[in-house]
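A.B. asks: Sequence and predicted structure, then a few things I'm wondering about:
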Amino acid sequence: MKLANLSKAGGFAAATALLLTACGASNTGGGEAGSGEEAGAPEGGDSSAWGDCTPGATSADATELDPAGGDLTIGAFTGWDESYATAHLLKAVLEEDGYSVTIDSYEAGPGYTGLAEGDIDLLTDTWLPLTHADYIEQFGDDIEAQGCWYDNAVLTFAVNEDSPAQSIADLPDLADEYGNRIVGIEPGAGLTQITQEEVIPTYGLEDYEFITSSTPAMLAELDSAVESGENILVTLWRPHWAYDAWPVRDLEDPEGALGETEVIWNFSRGGFTEDDPYAAQLLNNLVLDDDQLASLQNLMMSDEHYGGEDHDAAVAEWLEDNPEYADQLRAGELG
């Protein structure tokens, strides 16, 4: 397969540095659509409670509501592929319902500022309870939670699926199988820091050479190894379309050295639920599992497909391949 164009992924991985001290997620959210606790948002000031959300817990049938129509702006975080996947997926469905949707790219700080000030209507890529907790603390009074859509955001060590290791704990005895190499990404990425400071000493992997350069370089090595039938060990994360593009699987992390999972939430500007109950409910209905998200991102980002050049066309093709998804989204049947 052709190497995918993932120049944005290094920025995504760097943002995961906060996962170094990540809290676990029990994923037991609930509630009605809307803001605050009505959208399954936690009560009180404990940021770890944001991890207690089950995707689809705030779902309901949006077809009973009237779309407000008009113009909507969705913010997507530069370098975060799942931002563009969810933003363009919602754009396709909302435009079928009579809206005109614009997607603008932002770094996280300006994105939350724009949302709080009402310049952006929606953000679909808030990682909680840790990565974006500071922004929720800063802007939480001016924005509305609109449910969570994914609960498996985590850093990983991954291998080709037919290789022998099942756990990171197996690796000290299997170094020869992987050429004594861990293939990493950008030197400044949070995942790289965690690998160096936590995973290698925790599991005694000092005999491995830890190679860092870039996410595209890591994916090139992964592609080459799979094509040649060689074993490979890489640092990776979910959600990522590599899981759809290549036969790879995650290693177990019994010591929790890579940190635990986070949940990805939707947020809207303040007052959005009152202004447009239909679109707000559509956000609460959004759910994507690993296979769905990986296949959508692969179609959007891989050079084998659209190579990051035409997100709307990629989403249109994905919806053709998944013909029930849009109707299930509107009906609140994905959770």
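C.D. replies: The structure has been received and is ready for your questions. These figures come from a predicted structure and were not determined experimentally. Numbering: from 1, shown residues only.

A.B. asks: CA atoms for contacts and neighbours, from now on please.
C.D. replies: Fine.

A.B. asks: and for the host helix or strand of residue 91, what are the contacting residues?
C.D. replies: Counting by DSSP states H and E, the element that carries residue 91 is helix 81-96. If you take C-alpha atoms under 8 Å, 6 or more residues apart in numbering as the criterion, helix 81-96 is touched by 8-9, 74-77, 100-103, 123-125, 239-240, 279, 293, 296-297, 300-301, 311-312, 315-316, 326.

A.B. asks: Can you say which of the residues you listed are buried?
C.D. replies: Neighbour counting by 16 or more other C-alpha atoms under 10 Å classes 9, 74-77, 101, 103, 123-125, 239-240, 279, 293, 296-297, 300-301, 311-312, 315, 326 among these as buried.

A.B. asks: Restricted to strands, list the residues you listed.
C.D. replies: Per DSSP state E, strands hold the following members of the buried ones among the contacts of helix 81-96: 74-77, 101, 103, 123-125.

A.B. asks: putting a second one here so we can go through both:
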Amino acid sequence: MRKFILTLMAVSLVVLAACGSNNEEGSSAEGSDKAEEKGTITFAVTPWTSTVPPTKVAGLIIEEMGYTVEETQADVSSTFVGLSRGDLDVFMDSWMPAHQYQYEEYKDSIEKVSISYKDADSGLVIPTYVEGIEKVSDLKGREDEFGNKIYGIEEGASATKMMRDLIKEADLDLELVTSSEGGMLAQAQREMSQNNPVIFYGWRPHTMFNKFDIKVIEDDYGYFTPSDVHVLANKDLKEKAPDVYKFLQNWSIPLEDVEAMIVKIEDGQDPREVAQEWIDNNQDKVNKMLGK
């Protein structure tokens, strides 16, 4: 009898284990089916501070809509190629007209979905203590004061090409030194800490205008003008995720809000928490973008 009871208990444990396993698999499969039903939205993230807040805010909202959100780090050239191939779905930080020539190359497969914000300044930046230079043409004959250098961002960026074209057309004896955004700003800060004249590339929204006493000089050659910052998407997004596409069509965010979020992130706050805070404080704007 004892042997029979032990055998019966063993069989019962096996059955219970099997039931538990089946229930877990069923629950997992159900969750997987839901994820697969909605799918994944992939954002391109360029190495600029201005890209992060809009990407995080939009990503959190899209996650709440039931999608999986992924981010892919890429430079501008790779972003446009990825969007055109459908490897990337969305880019939240396309500056027009700076990115217009890339857009023209891939416009058969990429769409301008909306404008995040307008009138974002960009161009050559100098410290305000440098006197007598208000526009690019004023640099002619004074290049040696700046060590005959302009500090810029990474190769492949539209701004890098535009600066080279501007240097050539303005016939300036200046070498463009390219680097990462962080590398460029570190070099500019070193020069400004010694009160030296320095030229570098600047744009808003960015904390450089909060940290340093600097100004964008007028581009009297017409390369750098105030930009409208667009949301771009692969043209298949409309069919792949129509609710995401509609949300992005309604997307907008104030430039000042993006700049304020950049400051918080650079001060050490978690980007997702900063983005969630903006969502919580701007639920009316979020609801409008969602069509509620």
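C.D. replies: Perfect, thanks for sending it. What you see is a predicted model; the values in this text were computed from it and never measured.

A.B. asks: What ranges does the stretch 101-250 of the first structure have for its helices?
C.D. replies: For the stretch 101-250 of the first structure, applying DSSP state H, counting those that start in this stretch gives helices covering 108-117, 133-139, 190-194, 200-203, 215-228, 242-245.

A.B. asks: so which of those helices is the most packed in?
C.D. replies: With neighbours taken as mean count of other C-alpha atoms under 10 Å, those reach their highest mean count in helix 190-194, at a mean of 23.

A.B. asks: helices or strands next to that helix in the packing?
C.D. replies: helix 9-15 (3 or more C-alpha pairs under 8 Å, 6 or more residues apart in numbering; DSSP states H and E).

A.B. asks: What span of the second structure is the helix it packs on aligned with?
C.D. replies: Against the second structure, there is no aligned range for helix 9-15 of the first structure (TM-score structural alignment).

A.B. asks: part of a helix, is residue 37 of the second structure?
C.D. replies: Yes - assessed with DSSP: H, G, I helix; E, B strand; the rest coil, residue 37 of the second structure lies in a helix.

A.B. asks: From residue 24 of the second structure, how far off is it?
C.D. replies: 20 Å (C-alpha to C-alpha, to the nearest Å).

A.B. asks: One more: residue 239 of the second structure?
C.D. replies: Here residue 239 of the second structure is placed at a distance of 33 Å from residue 24 of the second structure (C-alpha to C-alpha).

A.B. asks: now swap in residue 222 of the second structure and tell me
C.D. replies: For residue 222 of the second structure, the distance to residue 24 of the second structure equals 63 Å [C-alpha to C-alpha].

A.B. asks: the more surrounded of the two?
C.D. replies: Ranked by neighbour count (other C-alpha atoms under 10 Å), residue 222 of the second structure and residue 24 place residue 24 first, with 12 against 9.

A.B. asks: name the element that one belongs to?
C.D. replies: Using DSSP H and E, residue 24 of the second structure maps to helix 2-38.

A.B. asks: Could I get the buried residue list for that helix?
C.D. replies: Neighbour counts over helix 2-38 of the second structure (16+ other C-alpha under 10 Å) mark no residue as buried.

A.B. asks: do stretch 126-135 of the first structure as well
C.D. replies: Buried, per 16+ other C-alpha under 10 Å, within stretch 126-135 of the first structure: 126-133.

A.B. asks: What of stretch 263-278 of the second structure?
C.D. replies: Residues of stretch 263-278 of the second structure classed as buried: 263, 265, 271-272, 274-276, 278 (neighbour count, 16+ other C-alpha under 10 Å).

A.B. asks: Show me which pair in those residues is furthest apart.
C.D. replies: Within those, 263 and 276 form the most distant pair, 15.2 Å apart (C-alpha to C-alpha).

A.B. asks: The helix holding residue 91 of the first structure vs the second structure, mean deviation?
C.D. replies: Its matched residues in the second structure lie on average 2.9 Å from helix 81-96 of the first structure after superposition (mean C-alpha distance after the TM-score superposition for the first structure).

A.B. asks: Buried residues, that helix. List them.
C.D. replies: Of all the residues in helix 81-96 of the first structure, those buried under the rule 16+ other C-alpha under 10 Å are 81-94.
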